[in-house]
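Participant: below: sequence and its predicted model.
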Amino acid sequence: MAQLISRRVREYFYDSPFGESPPPVICSPATQEELAVLESRSGQILEADYREFLSLTDGLEFRFLFFLGCHDWEGGEIAEVAEAFRETVLECDLVDVGIPSGTPIFPIAVDRDGSWGVFLIDIAENAEERYWWTGEGDNFFFTGFADVLTFLGDPGSFDPRETLL
């Protein structure tokens, strides 16, 4: 059965817009209790699409990013990379891209070397944007989690804001 599923996944992604990259690695769904713990850990309310995503797959390895699930915060290398990237980002002047000082930011995705990441942000001034993709000089802001995934699949299909100013 495992071989059949593996073959079907390879066949499905053979002609995908993601090219030769390996198929995404999905995980078991997060429970409502795990989502509540993650929400508490993040210090902010999880956006509905992100919550639904985690209830389908508690994390996802996709292309070059690891979307962290509830289980990733129980320890391990990717959580350490995400937290180190968060600390590095907090040392920068977030006001330069329009994020007010003291805004809670929580990593939801990171690459293996901690040079790219996606943060859940909660800006007090009620900005519509809840996601900030940053790394290597790029800054993109997205309203919803689905927009982040759309951009990841095809950067030309979505025009995110590059600053909140």
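Facilitator: Noted; the coordinates are in hand.
Participant: make it CA atoms for all contacts and neighbour counts henceforth
Facilitator: Will do.
Participant: run through the strands of this structure in chain order.
Facilitator: In the chain, the strands defined using DSSP state E lie at 25-26, 60-62, 65-67, 105-111, 116-121, 131-135, 138-142.
Participant: now render those strands as CSV, adding distance to Leu165 and mean neighbour count.
Facilitator: Below are those laid out as CSV (distance: least, Cα to Cα, whole Å; neighbours: other Cα atoms under 10 Å):
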stretch, distance to Leu165, mean neighbour count
strand 25-26, 36, 13
strand 60-62, 30, 19
strand 65-67, 27, 21
strand 105-111, 17, 24
strand 116-121, 15, 24
strand 131-135, 14, 21
strand 138-142, 11, 19
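Participant: how about the ones you listed in a markdown table, adding distance to Glu47?
Facilitator: Output for the strands of the chain, formatted as a markdown table (distance: least, Cα to Cα, whole Å):
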| stretch | distance to Glu47 |
| --- | --- |
| strand 25-26 | 20 |
| strand 60-62 | 17 |
| strand 65-67 | 15 |
| strand 105-111 | 12 |
| strand 116-121 | 9 |
| strand 131-135 | 10 |
| strand 138-142 | 12 |
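Participant: put this next to the previous one:
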Amino acid sequence: MGMKEVVGQIVADLAREYFADSPVGASPRPVIRPSADSGALAALERRSGQSFEQGYLAFLSLTDGLEGFSLLLLGCRDWEPGGMGEIGEAFRETTLDSDPEDVGVAPETPLFPVAVNEDGSQGVFMIAPAGSEERFWLTGEGDSFFFKEFADVLGFLADPGSCEPRESLLP
């Protein structure tokens, strides 16, 4: 299934959940944003310090971030001053201070926030660990899950039972 179909299915499920709530709208409102332009994507990729995983690049080419989960999926515009990217950066600093080596994330591993919750206590990082296929790490609030592709992250956020991510990069 392509990224367009994955995002479409997830947004349909989020919208269904939103309207099924009583009272209506008790869950976060799903919001699809206009796609990011190529210049903004290139600038964000440079900022990340690593090559974007193809699924994340395809995602941002469809929607520049996504609202509706407990985590905001960050897009290019979230990195403007005062945006949620600042909370993502603060969460990154907190995570680096919390000994990520305990789950196999080496100190020199680049961590780039691609999702964060409103209070900065949980998020998803794009990572590029040496010798590992995993590219995304969901961590915070006692969680530690690793995913190979961004589509896996989306599936997990929509339905945690949809896959069994690794809990550690350690053998």
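Facilitator: Structure received. Keep in mind that this is a model prediction, so the values were computed, not measured.
Participant: still on that earlier bit, please identify which of the strands of the first structure is closest to Ala82 of the first structure.
Facilitator: When the strands of the first structure are compared by Cα to Cα, strand 105-111 sits nearest Ala82 of the first structure, at 5.8 Å.
Participant: show me how far the closest one is from its chain's centre.
Facilitator: Counting by Cα atoms, centre = their mean, to the nearest Å, strand 105-111 of the first structure is centred 5 Å from the centre of its parent chain.
Participant: so it corresponds to what in the second structure?
Facilitator: Aligned by TM-score structural alignment, strand 105-111 of the first structure falls on residues 111-117 of the second structure.
Participant: about what we covered before: which one of the strands of the first structure lies nearest to Pro160 of the first structure?
Facilitator: strand 138-142 (5.6 Å).
Participant: tell me the counterpart of Leu56 of the first structure in the second structure.
Facilitator: In the second structure, Leu56 of the first structure lands on Leu62 (TM-score structural alignment).
Participant: and the residue lying closest to that match once chain neighbours are set aside, how far from Leu170 of the second structure?
Facilitator: Excluding the flanking residues, the one nearest Leu62 of the second structure by Cα to Cα, 6 or more residues apart in numbering is Ser35, at 4.9 Å. From Ser35 of the second structure across to Leu170 of the second structure, the span is 36 Å (Cα to Cα, to the nearest Å).
Participant: Glu118 of the second structure now?
Facilitator: From Glu118 of the second structure to Leu170 of the second structure the distance is 30 Å (Cα to Cα).
Participant: return the residues in contact with Val7 of the second structure.
Facilitator: 59, 154 (Cα atoms under 8 Å, 6 or more residues apart in numbering).
Participant: please say which position in the first structure it maps to.
Facilitator: So, by TM-score structural alignment, Val7 of the second structure is left unmatched.
Participant: SS state for Val7 of the second structure?
Facilitator: For Val7 of the second structure, the assignment made with DSSP: H, G, I helix; E, B strand; the rest coil gives helix.
Participant: and it, how far from Asp64 of the second structure?
Facilitator: Going from Val7 of the second structure to Asp64 of the second structure by Cα to Cα gives 12 Å.
Participant: same check, this time on Ile87 of the second structure
Facilitator: Taking Cα to Cα, one finds Ile87 of the second structure at 17 Å from Asp64 of the second structure.
Participant: so what's the closest residue in space to Ser21 of the first structure that isn't next to it in sequence up against?
Facilitator: In space, and not counting its chain neighbours, Ser21 of the first structure is closest to Arg63: 6.2 Å by Cα to Cα, 6+ apart. By Cα under 8 Å, 6+ apart, the contact set of Arg63 of the first structure is 21-22, 24.
Participant: sorry, back to before: by how much does the match of strand 105-111 of the first structure deviate from the first structure on average?
Facilitator: Comparison of stretch 111-117 of the second structure with the first structure after fitting gives an average deviation of 0.3 Å (mean Cα distance after the TM-score superposition for the first structure).
Participant: list of residues touching that stretch?
Facilitator: 48, 70-75, 84-85, 87-89, 91-92, 122-128.
Participant: now do the same contact list for Glu17 of the second structure.
Facilitator: By Cα under 8 Å, 6+ apart, Glu17 of the second structure lies in contact with Ser27.
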